[in-house]
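> Whatever this is, show me its structure:
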Amino acid sequence: MNTRWRFNIGITKIGVLSLAVIITSCNALKRVEEDELLLTKNNVFADEEKVVDEDIQSLIAQEPNSHVFGFPLRLHLYNLAKKNPDSSYQAWLHRKPKREQRWINLLSRKQVDRLGESFVVKGASEWLKSIGEPPAVIDTARVRKSLQRLSAYYGSKGYFNNTTSYDLVPTGRKQRAEVNYNVALGKPYYIDSLSRQIASPAIDSIYELHREDSFIKEGKQFDLVDFNLERERLTSLFRNSGVHNFQESSITYDILRDTSLLRDDQKMDVELNIDNLRSRGDTIVSSREYKVHYFEKINIFADYNFDVDINSLQSLDYENYTIYYKDKLRYKPKALTDAVFMDKDSLYRDLDRLRTYRQITNLNTFRYPNIEFIEDPTQTRLISNIYLAPRPKYSLGLDLDVTHSNIQRLGVGFSTSLITRNVFAGAETLSLSAGGTFGLLSDESLPEDFFSEIRGDINLTFPRIWFPFLNTKKIIPYYMLPQSRIATGTSFQKNIGLDRQTFNNVYGFNWSPTDFKRHTVELLNIQYVRNVNPDRFFNVYQSTYDRLDEIADDFEDEPTLSDFYQTPEGSDDPRLIIPEGTTGFTEAILDDGLVPTDSETFRDVSRIEERRVRLTENNLVFASNYTFSKNNRVDINDNSFYQFRFKLESAGNLLAGVSNIIPFEMSDTGDRLVFGVPFSQYVKTEFDYIKHWDLSRGQVLAFRSFFGVAVPYGNSDNIPFIRSYFAGGSNDNRAWNPYSLGPGSTRNVNDFNEANLKIALNLEYRFPIVGDFKGALFADAGNIWNVWDDVDDPDATLNDFASLADIALGTGMGLRYDFTYFVFRVDFGFKTYNPALDPSRRWFTDYNFANGELQIGINYPF
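Predicted coordinates:
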């Protein structure tokens, strides 16, 4: 065994050494001619002061070759490719007999490449070039283009008289140079006065009412950004003030300055011009004044398709709306009108139009709607036609996946879902789903190696806040996309842990005031967990059994305990029998007075028994919770954003209140029972903050912080396992496996370590490597602790600020491959600071591959 390990280490060292030799032997100037210079860096100076602004740096037309840890990897990959792979093909062809040459020439190039070494030479060269990067040879034409961009940029900031130049600065290394871009700014220009020429009286009146909000102000330095922002502000203002057809192109600006006068004050006059509405006909372009519009009529066409003759439809008037339908109206009128935010005789607002689009889409009953506006002859009244094309009444989905984990040797899962829309004619959605996972277990200690899990769920969604006897429309308007959800589900596990059966029920709401904020309230979140085989506890939690058996070794000669031991075949070490021996030995220690109650043995066995009872007892969680989340990410390509989530959950208070009126059954320990199960009572809160910084050229710095605590009280001395925290894993501290870190400074106390307080801090630097391959360097800090519960182990509890010294630190590296729709991720974490060790050995003691952890995940961890 040791020989093989040393051999593997030797092979690894040889491989690393070989790779290092290959890399260092690469010549970065292989494709750079003698009269050319390789670009190593760009520097921008404005009035001799270095500029580090990323927006300005992005104006440079030519960038140096990309680097990975300071090494131009893609450049060297490009240089490894043969310069002319076709010449290798010709040489290979001439080595063939003439008869074979004539036959090969009749084939397609793809067929030829499959014949021999040409496929390897040419294909590998093309692949290396595609993932590589040609040398960034300094191109003076691109340098001049960069100077033009810089001049235009600073001109847009009011430096109209700027001048630009560049210098090539040798780096001291052969055929390498930096480019310094120099910008002499000159004096900036300022806005001296503002005037306006507005053709339409209605537009002029609206502008006058809101002119103080202008981005363009007297005395302010000229900035083209302000002019663009002002155009956007005015366009939004007019369209939300009744001018539904306002065109942004109607807005122009004139910069007025008398050039015949010799002035050196850098002041300019700005004139705002807003023309009339322009319409292009077949032969001419006409113009007319903008008008403020009010709605004359709003028509809703339900179940619309292009083949329907509108004149053949039936109609129904409901609350100032006219609903058209064919044969039979399949929707409650209120469900349709509540999704429309434009009212008869109301002023047109573009905001109402956008909200109507969002809410109709949120119904999940119609495809993206088409909204049409028709002006009447007076040009001040509008008719709105809203065309709704229904989605299919039923949708069926199927899914199949294969899984593997440290528990499952192989698992095959399937799921199916049936979605029914417009269930009660109010745009409700009913979803029925069922699934299962079946496979083979990796744990040979269990009596069977086959496991299964079957689950089923029912979800009913209402596109409104459904709360009896309360009108929530004024509190949560429909433009906030309110939804109510009623869900129930169950799952059955066999040969997984203690064979758990779970029943879930949820009744809650959610709404989104903006695209970036979301509120979720679950008035009832009921979860009942039943452990079918609690006697298998010591089979499943093997490390807990080993600790108990180690304690029992000191009592092997006790005659009254002899029936609790059994010596395995091929061993001379008696072991406790599961479950008769473990139960009997525990009772002998705790109940029969075999050892003093203040002894260490009594305390250790008591802790093991408390954990066994907690993890094997059935749980009833009767909770309510509120979650607020916010993010400012614009789209999937936005790499500079933040996310914040706050959650507050309370469990057991309703049942505790009822117990004051209706007497509940009591357990031997004084807990109140519901159907024979003690209900959990606790309060739990979580804070989760994520921040990303875009460092340019595909580099991103990502940070995450998490704090969560659950405090038991009343009917509970601890938090149920299903609501506890754990540390480690591919989305947490990647230097430890899931459930293996903590609590506190304990070391692998249990198979599944959990606690009721958690702190996590993560920092990750992400960078491109080659093509869709990306790399990462990360540092993960955090741990879990017990606090304000029934755990008395000082190493596992958070006692004061000194306990924060138990925060573990894992560092490492990762490799990702971007499949566009998802990211496959492999991380390797090293235990940099391990609080489970003695204080003098915590830093870097386990910082090696033998104690590192390989983590595999899908998508980024945060």
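
> Going by C-alpha atoms from here, please, whenever you check contacts or count neighbours.
Will do.

> how near is Arg633 to Ala779?
24 Å (Cα to Cα, to the nearest Å).

> More neighbours: which of these two?
Ala779 (21 against 16; other Cα atoms under 10 Å).

> Neighbours of the closest residue to the more buried one other than its chain neighbours, how many?
Spatial nearest neighbour of Ala779, chain neighbours left out: Thr811 (4.3 Å); criterion: Cα to Cα, 6 or more residues apart in numbering. Residues near Thr811, counting by other Cα under 10 Å, number 23.

> so what's Thr811 up against?
Listed by Cα atoms under 8 Å, 6 or more residues apart in numbering, the contact partners of Thr811 are 734-735, 777-780, 829-832.

> Look at it and give its secondary structure.
Using DSSP: H, G, I helix; E, B strand; the rest coil, the secondary structure recorded for Thr811 is strand.

> List the buried residues in stretch 840-849.
842-843, 846-847 (16 or more other Cα atoms under 10 Å).

> for stretch 665-674, that is, sorry about that
In stretch 665-674, counting by 16+ other Cα under 10 Å, buried: 671-673.

> can you count the residues close to Leu741?
30.

> That one: which element?
For Leu741, there is no host helix or strand (DSSP states H and E).

> how about the nearest residue to it, chain neighbours excluded?
The nearest residue in space to Leu741 (Cα to Cα, 6+ apart) is Ala727, at 5.4 Å.

> do the same with Val285
Val285's closest residue in space is Ser279 (Cα to Cα, 6+ apart), at 5.6 Å.

> Wait, that neighbour touches Ser287, no?
Yes - taking Cα atoms under 8 Å as the definition, Ser279 is a contact partner of Ser287 at 6.0 Å.

> Distance check, Val532 against Lys157.
72 Å.

> which residues sit in contact with Phe703?
Per Cα under 8 Å, 6+ apart, neighbours of Phe703: 690-692, 761-764, 862.

> And this one, please, so the two structures can be compared:
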Amino acid sequence: MNISVFLFFNGIYEFNFIFAEHAAIFFWSSAILNVNIIKALRIFTRLYKSSRRIIGLIVVLVMIFTSCSPVKYVPEDQYLLDRYRIRVREGKLKKEEIKNYVRQKPNKRILGLRFHLGMYNLSKKDSERGLSNWLRKIGEEPVIYDEFLSEKSVDFLKSYLDNKGYYNSVVKDTVQLKRKRARILYKIEVNEPFKIKNINFRCNDSVLADDFFHDTINTVIVKEDNFDLDILQNERTRIEKRLKNKGYYKFNKDFIFFEADSSSRTKKVDLVLNIHQPQKKTPDNDVVRSHHKKYLINKVYVFTNFDQKEALSQGEGYYTDLDTVYVDGIYYISKGEDKLNKRVIFQSNFVQEGALYSLEKVNKTYKHLNSLRLFKIINIQFEEIDSLQNDSLHLGYINCKMKLTKYFLQSYTIEIQGTNSYGNIGVGGNFLYQHRSLFGGAEVTDFRVNGAIEKIDEENIAGNNYTTELGGNILVSIPKFILPVFKAEKFSKKYSPKTQISAGYNFQDRIDYRRSIANMSYGYSWDGNKYLKHSVKLLELNAVNLPYATQEFKNYIDSTYLRSSYDNHLVSVTNYSLIFNNQDIKKSRDFYFLRLNSEISGNILSGISELTNAVTDENGKYMVFGVPFSQYAKFDLDIRYYNVIDNSSTIAYRIFGGVGIPYGNSLALPFEKMYFSGGANSIRAWNVRDLGPGSYAGGSRTRFPDQTGDIKLEANFEYRFKMFWVLEGALFVDAGNVWNLNSNEFEGGLFRRDEFYKEFAIGSGAGARFDFSFVIFRLDLGVKLRDPALPEGDRWIHGNRSLSWQNDFTINIGIGYPF
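Just a heads-up that it's a prediction; the model follows:
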């Protein structure tokens, strides 16, 4: 059996134990959280150590509760709701949408099994303590067929059909009662729908009329579409947002109503959309119609360090002790001196003094302020100023008050790591420091120092018995574009950009070599539209220096094209990434995720070297500061689709493809830029970097360079389902491999168009996820189904030989979902 743990950094497997997190002082709540993390990790470690027993226990539980009768606790003369079906005759209806209107659903199933009902049935009927009580809590009691709810379902389904325009349709339910089980069939006979013949718009408010009628071209109501009430509601919402963005602060969709004139013979509907005028009382208490007003922003007040607790306890007295500064159309109000740069608020604010109210601009302000990661509470309020109302011009005035409550500016975290690299035990630690506004401009700065030491098994390796690793890095995220040529303020307000600067250093002292890696990067990230994000690294430098390596190690890599990956080298990269994600965390619906990444390296340095006739080394490579630089192009695409079945089940699909092409000054990609397969986030039936390239059969888990390639193709499928407590289950299938482009030093590792598809590895398995809300631990058991390292014709393991626990099973431990 192989064991692979989620890789955090440079092949060291980590379990993080957070000691404390301080933010000015040590908080009791933080202590509780950290204790919970430690408890969770201890539980998870025990689960990992007894993985065989867990798997066996799950199998036994499945066998036990599936053997139990599902009607064990169904009372006499009652029936377990076994299944229900919906049969639709004619009509274009979405069955998944219709199911929401069925009032009574049977017990949940996982792969056809009533897992939760089975757990409930394992309990003892008259016992309310111990194991039985626990089984009843995590299980699900039997759903008893209810005739009243079945009739209600029929009524709800009829109402749904009416709302969609299918009036006078017929819905019937048929119930089959057998062996204490009830099965319901809902039969829907759909009539011809009513269609919209004409749509007219009417508005008697002369103030509102122009803004309203000019927008009717954008209506979502289309002639000859079904007379669908949901579409009418969407139109009301659309008009409300539109008018609120045009300054009508008090307008809402209750002022919008429809008149429908229908014919049962032609099934056509003439539709009129009306805008009501608001009403007001005269001094004589008569109710008269008035006009909708546009509202101008009178003043903008920003409380930059608002304390809700003090404001509640002190009442109006809290506001009398505040300082006010007026800058660029904003009144900045704070208690004492606030070091926050006023320009940061100005850049994130879209509610401007003297401008018309706009709901869209209010939402943009929320979004931009939240993206600063500086405020834990953002509250934007508006107050109407009665004394400034101008009824003759139909204008109103409102003040805007933004109450911003900050996070603690500084925090630090200490972590201890237990490490295990192929059985070699070690210990490591991290110190992390964060400042949310280092220079007063909401510059989020993260500083990290790490170190680790690991004892090597003396029986396997002679000489030095320890490996050490030391490093540190700093990342500064600035909430604006810092450009050498222009300020790009308009772009900054529209797309919420960030400038990101980072630098780091890592030193590794291993048995076979000693290596130091230095890196720095400078780039930008910004929002595109609602679902798009962009990232550009104008410059990323990585320098690798290998001052020492054993002769055995050198002899090994000298015989392969990987030699250039372990030579001293410099990597200069320009990178662009695009991310599309249409997930809506407020709604349980399907969504897509796409990441496109492209990078080029060494072209500028190569051009300069050629123009200046720079000196080359003995291998003909140009050098910078005595170190050869890498030159390559790399492109990869990651596409994911998440099919949300219900609140407890999801199917995740993933396809990944990537290629890296070395050229010019490089024979191979830098080692850190090469693709690999296997491990907790890849093909889980293999250890990380233990698969490929191609049909290479060089053996598993050498202590020399891992198995990598220039091309990677991978596909993953995972069915995820909630079980009980914090436990979630998963079933998965992974397929893919890596290949080399220009060298066949790894026998069978070269990418060949007519052969590569025969070299796909396929693995399957099951996993458990422990969702502790603040972190998700993952345990996956992968099994090889098809191994490309075996001779052609014998690659499918099933049917050719029996599975070996030692060679064909791999346990992977990770944090978070694999994709």
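
> returning to what we had before: element containing the residue nearest to Val285 of the first structure?
strand 277-280.

> which helices and strands sit right next to whatever helix or strand comes next after that strand?
Next along the chain after strand 277-280 of the first structure, taking DSSP H and E as the criterion, comes strand 285-288. Helices and strands touching strand 285-288 of the first structure, by 3 or more Cα pairs under 8 Å, 6 or more residues apart in numbering; DSSP states H and E, are strand 277-280.

> quick one, strands of the stretch 351-500 of the first structure?
Using DSSP state E, counting those that start in this stretch, the strands of the stretch 351-500 of the first structure run over residues 370-375, 381-387, 394-403, 408-421, 429-441, 450-462, 483-494, 500-514.

> Throw the ones you listed into a markdown table and include distance to Asn42 of the first structure and mean neighbour count, thanks.
Formatted as a markdown table, those follow (distance: least, Cα to Cα, whole Å; neighbours: other Cα atoms under 10 Å):
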| stretch | distance to Asn42 of the first structure | mean neighbour count |
| --- | --- | --- |
| strand 370-375 | 50 | 14 |
| strand 381-387 | 55 | 20 |
| strand 394-403 | 49 | 12 |
| strand 408-421 | 53 | 17 |
| strand 429-441 | 56 | 19 |
| strand 450-462 | 56 | 19 |
| strand 483-494 | 53 | 19 |
| strand 500-514 | 41 | 19 |
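
> Could I get the ones you listed in JSON lines, plus columns for distance to Asn299 of the first structure?
JSON lines is the format used below for those (distance: least, Cα to Cα, whole Å):
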{"stretch": "strand 370-375", "distance to Asn299 of the first structure": "10"}
{"stretch": "strand 381-387", "distance to Asn299 of the first structure": "5"}
{"stretch": "strand 394-403", "distance to Asn299 of the first structure": "27"}
{"stretch": "strand 408-421", "distance to Asn299 of the first structure": "23"}
{"stretch": "strand 429-441", "distance to Asn299 of the first structure": "25"}
{"stretch": "strand 450-462", "distance to Asn299 of the first structure": "24"}
{"stretch": "strand 483-494", "distance to Asn299 of the first structure": "25"}
{"stretch": "strand 500-514", "distance to Asn299 of the first structure": "27"}
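
> Determine which of the ones you listed approaches Gln62 of the first structure most closely.
strand 500-514 (40.2 Å; Cα to Cα).

> Between strand 450-462 and that closest one, find me the angle.
Inter-element angle recorded for strand 500-514 of the first structure and strand 450-462: 30 degrees (by axes from the mean of the first three to the mean of the last three Cα atoms, to 10 degrees).

> Okay, strands next: where are they in the stretch 501-650 of the first structure?
According to DSSP E, counting those that start in this stretch, the strands that the stretch 501-650 of the first structure contains are 517-531, 565-566, 575-576, 619-631, 641-651.

> Tell me which of the ones you listed is the most buried.
Ranked by mean neighbour count, the strands of the stretch 501-650 of the first structure are led by strand 575-576 with a mean of 24 (mean count of other Cα atoms under 10 Å).

> Where in the second structure does that one fall?
Counting by TM-score structural alignment, strand 575-576 of the first structure pairs with no residue of the second structure.

> which secondary structure elements does that strand contact?
When contacts are defined as 3+ Cα pairs under 8 Å, 6+ apart, strand 575-576 of the first structure sits against helix 542-552, strand 565-566.

> Val340 of the first structure contacts Thr356, correct?
Yes - counting by Cα under 8 Å, Val340 of the first structure touches Thr356, with 5.0 Å between them.

> Make sure Ser705 of the first structure is indeed in a helix.
No - using three-state DSSP, the secondary structure at Ser705 of the first structure is strand, not a helix.

> if I pick it, what's in contact with it?
Ser705 of the first structure neighbours (Cα under 8 Å, 6+ apart): 687-690, 759-762.

> Looking at the contacts of Phe703 of the first structure, state which has the most neighbours.
Neighbour max across the contacts of Phe703 of the first structure (other Cα under 10 Å) = Asn762, 24 neighbours.

> okay, how far is it across stretch 74-93 of the first structure, tip to tip?
31 Å.

> Show me the contact partners of that stretch.
Applying Cα under 8 Å, 6+ apart, the external contacts of stretch 74-93 of the first structure come out as 26-28, 30-31, 65-67, 101, 117-118, 121-122, 124-126, 128-135, 769-770.

> among the residues you listed, which ones are buried?
If we count by 16+ other Cα under 10 Å, those have these buried: 28, 31, 65-66, 118, 121-122, 124-126, 128-135, 769-770.

> now, which of those residues lie within helices?
When DSSP state H is applied, those are split such that 118, 121-122, 124-126, 128-131 fall in helices.

> Assumed Val344 of the second structure was part of a helix.
Yes - under three-state DSSP, Val344 of the second structure falls within a helix.

> Run a quick neighbour tally on it.
17.
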